[in-house]
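Engineer: Take a look and give me a structure for this.
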Amino acid sequence: MRKYLITLIPVLMLSLQPDSRSTSAPVPSVTAKAPAADDLKPTMTQERVEQVVTQLLTRHHYRKVRLSDSLSAVVWDNYLKEMDASKVYLLASDIAAFDKYKFQIDDALVNGDLTAAFDMFNVFRKRLAERSDFVKQTLSKPFNFSADESYNTDREKAAWPKNLEEQNELWRKMLKNQALELKLTGKADTAVASLMSTRYKSLERRQGRIKSEDVFQMYMNAFGEALDPHTNYFAPRTADLFNQEMSQSLEGIGALLQEDGEYTKISDLVPGGPAFRSKQFTKGDRIIGVAQGDNGPMVSIVGFQVDDAVKLIKGPKGTVVRLQVRPATALAADVPKEIRIVREKIKLEEQRAHKEVIDITEDGRNYKLGVVTVPLFYRDFDAARRRESEVASTTTDVKRLIDSLKLQKVDGVVLDLRGNGGGSLLEAINLTGLFIQKGPVVQVRDSGGDTEVMADNDPSVTYDGPLAILVDRFSASASEIFAAAIQDYKRGLIVGGQTFGKGTVQQLIDLNNMLPKEQDKVGQVKMTVQKFYRINGSSTQHKGVTPDISFPSRFSAEEYGESAQASALPWDQIASTRFDATSFINDKLTTRLREKYEQRLKTDVDLKREAQAVVDFKKAKENTTVSLQESKRKKEKDDADKKVAALDKSGALDSETPETPATAKAKKKKDTYLIEAGRILSDMIALQGKVKTAMNSNN
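Structural biologist: Just a heads-up that it's a prediction; the model follows:
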């Protein structure tokens, strides 16, 4: 059996011949404006890399794409978003001037022409300098927080500023909003002015360090992301960081970071790390400021590249770093929160599966249930290659835990995969084998259409009792493969939220091996080459796994997960492979369990309040306009804090409640959704017991 690592990417060695299109007469470059003396310019090496990357992606990417005017327009639009996602730097007149490149990028990619990329960026660079001057002038005078005016924080669908006057007014309100956020955290006016000034001076210095390789990386990523969200070009400096593995370079807090426009976003939390254990972070949170120690000044990292952010966040074990964070679930009027973290080494034991026993009382009967939490799918491949007798892995740990729970005579088992972002595919297959006799687990299809069926061939079964799998929007990759197999075999009930929908495999190509004669290092490409399919033929890509019973969730498919990405590969279906489903779960049982859950949803205080809280949250999130009047904004904040306090009093706060300073204090240890998963499993045990009793009486 071949080993696939969903999160650790094997290197692909490819030999490329020149593209047939590049042997024809070269397409003339678009006439560009006369360059300024300080304009950034491409190197000859970058022009050659552009051609090689173009050949790679058009020939070997899973999505068989042809260069065309329509693709050119997507790359053009992506590049604008890479530069100015909030539409606050460039003017409408700049966009109109860039329009000449919109349908010529496809030809430029083939011919190693970077005129469009650098022409557009140099205009953007000029606008950056202009905004720096405006910021200095604006911050030299105090803001009037008594004026009744507002600001729309959502710039995604906004138009580009028509002229300088409109842009200045937009920036005045934007700066005022940022200052008011700081003021509402209790900072004095002088401190606010100082922090704002420091923030933008830091940003100005950062912008002044932008090099041609940064521009080239941005442009090539605009191309890669036109094919799918997981296809990227890494400039040499970024490639070095990637190869060090971000989880190791950020050993101090245990978080994986990525650039999201001008923000630094948490893409994952390393189980066992300080950030994970603090329970104050969520995937998708944006880190906007970093401070050293308990008294160091907060340095804004808005506009930083991720490697610059890493340099500030990482540090020696035992030292303190304070992070200013805008949560993924924050509403427009919410102020950023500050989180104090003590840098530590990641505790490996907290990355591993662990268990607990919970007691559930349902319909007057007590149930003892085992809960096995699986933070990720891990396997020590080095130990396996050395043929060591004991290899640390998810499967061996879960088997040991379940054997222990059987000795404790639990009535059923809940496997908690919430937040599990994946890991080793081999472990997803082996873990499935603990609950089925043997058979196929997943299908893997390559870009040529060839499909490999990967199976569990061990007929032994570790656990054949009542089983529920708890998932959420951040259960991804290997988690989805495991949950899908359990669902297809009808071996257990899937409960919780729709999963992430990451059903693709990437490979890493070292371009230095393809351009060995280049004196400069040339970076790497990460490219999507395969897709996963369930044994029933349905792809896990885009849709993920739909639970048999769904819980209310603040994390919508429109904002979180694979389906939130415009270029995500689509869901599709191939032929089902042959497999023998069990009789543990059937439609009649699932319908009855769903009815009992929906009845609790109407009557149970915790579930009822949580469902309403989700409705209220989604409604509040639609309002992206905030008041810039201090008294109004303070009232909005106080009202939100009171609502949190009321939820705490009722016991309705749970693991999905947005983290704010108020909720951090208010949250209780009670896990509403785990308890509900236990109730559903208890109902299943009772109903299956009744069925068995009826069958025995008939016999």
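Engineer: all contacts plus neighbour counts: C-alpha atoms, from now on.
Structural biologist: Noted.
Engineer: Do a quick rundown of the helices in the stretch 101-250 of the chain.
Structural biologist: Here the stretch 101-250 of the chain has its helices, by DSSP state H, counting those that start in this stretch, at 105-111, 115-139, 164-183, 189-208, 212-227, 236-243, 246-249.
Engineer: Second chain to compare with the first, below:
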Amino acid sequence: MDFKLFKEMLKRILLVTFTAAVLACSAAPKPQQLVEGIPNIKPDEQQSLVCKEIVALIENYNYKKLTVNDSISSLVLDKYIKALDPYRSYFLASDIKDFEQFRSTLDDAFRAGDLSAPFYIFNVYSKRYNETLNYAMAHIKDKYDFNQNDTYVFDREKMPWVTSTAALNDIWKKRVKYELINLKIAGTAEAKNVETLTKRYQNLKSQSSKLNNQDVFQMIMDAFTETIDPHTNYFNPAKAVQFNEDMARSFEGIGARLQLENDVLKISEIIPGGPAFKSKLLNSGDRIVAVGQATGEFEDIIGWRIDNSVAKIKGPKGTKVRLKIIPVGQDMSSKPVIVELIRERIVMEDQSAKKEVKTIESNGKPYKIGIITVPAFYADFKAANAGDPNYKSTTRDVKLLIDTLKNKDKVDAIVMDLRANGGGSLLEAIDLTGLFIDKGPVVQVKDLKGNVEVSSDEHPGVAWSGPFGVMVDRLSASASEIFAGAIQDYGRGIIIGTQTYGKGTVQSSIDLNKLVNPSILQRLASLVQKGAPGSGLTIKGGKDTPQLGQINLTMAKFYRVNGSSTQHKGVMPDITLPSFYPMDKIGEDTETSALPWDEVQKSNFIAVANLAAVKPELVKLHDARMEKSLDYKVLIQGIADMKKRDQETSVTLNEGKLKSERDSLEAKSLEKTNKLRASRGLPPVKKGDKIKKKEDFDFFQDESLRVMGDFIQLKP
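Structural biologist: Next up, the predicted model:
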């Protein structure tokens, strides 16, 4: 997102006076909306308010300029039901018929802040979910005939909803049988398999029991906003924090990655350089059983949701946190060890840009090529605005890497690897482009009113003027496409890979607290202070202001300097490689609610070079290599096999047949692996052997480097 554009749009939004909302839901839940047999999760007043604000924002400021109507209500209902039960394994046909009463009313309900219908649907789902798990657990110890020729249909997306509990139970009994066969084929004893599967289902029930109204509200808003367009998203307060930390590539805490295992919080990784790392008191595998702040009592966190536990452990830098730890290898009944740490700002270096240097040979000549991998276009705006001279950003990191590659490593060319880079900060995409061009337009942005603004690199000079290439794939999106498109339009380098994702829309992150009348927030806060039952409000940092979350609202569209939108079409590479990701299932052109492709006027830019004569030669040399490449042939066959398997919806429950199929697939995979290893002069591996990291082979990267070798020799 362009930060300047965001600030301007936010200013416009804040000028609008929103009508003070009536906080109570406009319609009380109907009697038939009470679900028997389970504790019903209910919406709160905060969520009612947020829902109304989101409807108002979408109707007034979304790029599509639409009205939330009955048609959208119908689409939201279908999307919500599919999100809850994508393979039709929980709901009954009678449930779906019951939900039809809401098909044309969700639009009016959302506008009024009435969330009773989608919460009712969720509570029915929760009841069915627990019923099916209970049934499955009750039949794990049954005696199964693994020699029968029956099948388990695991993908029921296109099948009709089942009409009876008996039919649903039959599906789940077959699922239990399938999971037991899988465990049996793996070679473990029957008693152990029963124990493993029982724990698996118990964990599923445990996690389900921890869901709260924030989780349900998030799912409802996901279904709503994604119906409008794929990239308009609401983030509840916890998810908003996570989104902004991901963008900044930093957070404040102890520097440990955590995971939940059997209701106990476990340290999965210690982040180098953080307080946990420097203390040498914590290790991967340690379990955290209680958390205390600088003063006060410890809180036992066993059985807590992971996000609630993490919220207690994180905190402002410079503050103290105390942890009760069961060290790795010790029994849970052991006496906990108390560890005290001072929180710090943690920079996630492993998710930042990094470099490596590889040497290839082209026409008998060796060339050193620097590879810069950029996982996202990130920027710590908070640190930058606070005047931190060492704030984190993609462009700053890449500039340092280029300096090293150029002055120390003495590379002949550089390749930017943007594979699986889903985008991020548009401002960073502009600044990063500026490292390779000497000033000029980088991207055009068309706003809600049709006004087109050209964003340019204003910094003279380049960090790298030598041969340059950009690797992309189907998951390269948004800011990645702006960067790759600009490099291509300027003739600054060669784009290698597959057609990119095609996300050409601009989202502005809007803090909903800034849109709500302070008196309304004050009233919400008073509900918390009075301990209003079921209020579920989120208070930030002990303050009295409830946090409403944020919405990333689609408010503009990207265009390349040549006038073409990246929306839908993305960026077409100069050298095309096969796509390992299914092009018919991943990409903007597969999204029914996506905005269309269009054009604006070409901007006034001057190309660095004309590569029109070079590209056909590069394609010829690439094609000639592919004709002789065993890797290419294996890859193409692998993609075909994957497509075939992807079309399968059922699996045999005959142990002998299933084992034979698995053995055949493993044997074919091993044969392919050893053929490729032999072609590289590596020894064969046997079934079960682990391939050493240094022996890993990246076909896409290897061919990209060879293209760069050709480019160095052909470059005008």
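Engineer: Provide the TM-score value for the superposition.
Structural biologist: Once superposed, chain against chain, the TM-score is 0.77 (TM-score structural alignment, normalised by the length of the first structure); 619 aligned residues with a CA RMSD of 4.3 Å.
Engineer: quick revisit: among the helices of the stretch 101-250 of the first structure, which is nearest Ser475 of the first structure?
Structural biologist: Nearest to Ser475 of the first structure among the helices of the stretch 101-250 of the first structure is helix 246-249; the distance by CA to CA comes to 18.6 Å.
Engineer: roughly how far is the closest one from the heart of the chain?
Structural biologist: Computed by CA atoms, centre = their mean, to the nearest Å, the separation of helix 246-249 of the first structure from the middle of its chain amounts to 16 Å.
Engineer: So which elements touch it?
Structural biologist: strand 255-260 (3 or more CA pairs under 8 Å, 6 or more residues apart in numbering; DSSP states H and E).
Engineer: just to revisit the earlier point, now the helices of the stretch 101-250 of the first structure in TSV, with mean neighbour count?
Structural biologist: TSV is the format used below for the helices of the stretch 101-250 of the first structure (neighbours: other CA atoms under 10 Å):
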stretch	mean neighbour count
helix 105-111	24
helix 115-139	17
helix 164-183	18
helix 189-208	16
helix 212-227	23
helix 236-243	15
helix 246-249	18
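Engineer: Turn these into JSON lines, columns for distance to Lys87 of the first structure.
Structural biologist: Shown next, in JSON lines, are the helices of the stretch 101-250 of the first structure (distance: least, CA to CA, whole Å):
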{"stretch": "helix 105-111", "distance to Lys87 of the first structure": "22"}
{"stretch": "helix 115-139", "distance to Lys87 of the first structure": "11"}
{"stretch": "helix 164-183", "distance to Lys87 of the first structure": "10"}
{"stretch": "helix 189-208", "distance to Lys87 of the first structure": "17"}
{"stretch": "helix 212-227", "distance to Lys87 of the first structure": "17"}
{"stretch": "helix 236-243", "distance to Lys87 of the first structure": "26"}
{"stretch": "helix 246-249", "distance to Lys87 of the first structure": "30"}
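Engineer: Minimum distance to Asp572 of the first structure: which of these has it?
Structural biologist: Set against Asp572 of the first structure and scored by CA to CA, the helices of the stretch 101-250 of the first structure come closest in helix 212-227, at 16.5 Å.
Engineer: returning to what we had before: looking at the helices of the stretch 101-250 of the first structure, which is nearest to Val372 of the first structure?
Structural biologist: Val372 of the first structure lies closest, by CA to CA, to one member of these: helix 246-249, at 24.3 Å.
Engineer: nearest to Ser539 of the first structure, of the helices of the stretch 101-250 of the first structure?
Structural biologist: Shortest distance between Ser539 of the first structure and those, using CA to CA, is found for helix 212-227: 18.0 Å.
Engineer: Pick out the residue nearest the middle of the second structure.
Structural biologist: Nearest to the mean C-alpha position of the second structure, by CA atoms, centre = their mean, lies Gly422 at 8.6 Å.
Engineer: ok, it to Arg128 of the second structure distance?
Structural biologist: Remark: distance between Gly422 of the second structure and Arg128 of the second structure (CA to CA, to the nearest Å) = 36 Å.
Engineer: Let me see the contact set for Pro237 of the second structure.
Structural biologist: Thr538, Gln547, Leu548, Gly549, Gln550 (CA atoms under 8 Å, 6 or more residues apart in numbering).
Engineer: can you do 6 Å?
Structural biologist: Gly549 (CA atoms under 6 Å, 6 or more residues apart in numbering).
Engineer: again with the one 10 residues further on
Structural biologist: With contacts defined as CA under 6 Å, 6+ apart, Met247 of the second structure is in contact with Tyr378.
Engineer: Pull out the buried residues from the longest helix seen in the second structure.
Structural biologist: In the second structure, taking DSSP state H as the definition, the longest helix is helix 655-679. For helix 655-679 of the second structure, the neighbour count (16 or more other CA atoms under 10 Å) marks Glu655, Gly656, Leu658, Lys659, Leu670, Lys672, Thr673, Asn674, Lys675, Leu676, Arg677 as buried.
Engineer: How far does stretch 515-531 of the first structure stretch from one end to the other?
Structural biologist: In stretch 515-531 of the first structure, first residue to last residue: 29 Å (CA to CA).
Engineer: Give me the distance from that stretch to the chain's centre.
Structural biologist: The gap between where stretch 515-531 of the first structure is centred and where its chain is centred comes out at 24 Å by CA atoms, centre = their mean.
Engineer: so Leu611 of the second structure, which of the three states?
Structural biologist: Using DSSP: H, G, I helix; E, B strand; the rest coil, the structure places Leu611 of the second structure in coil.
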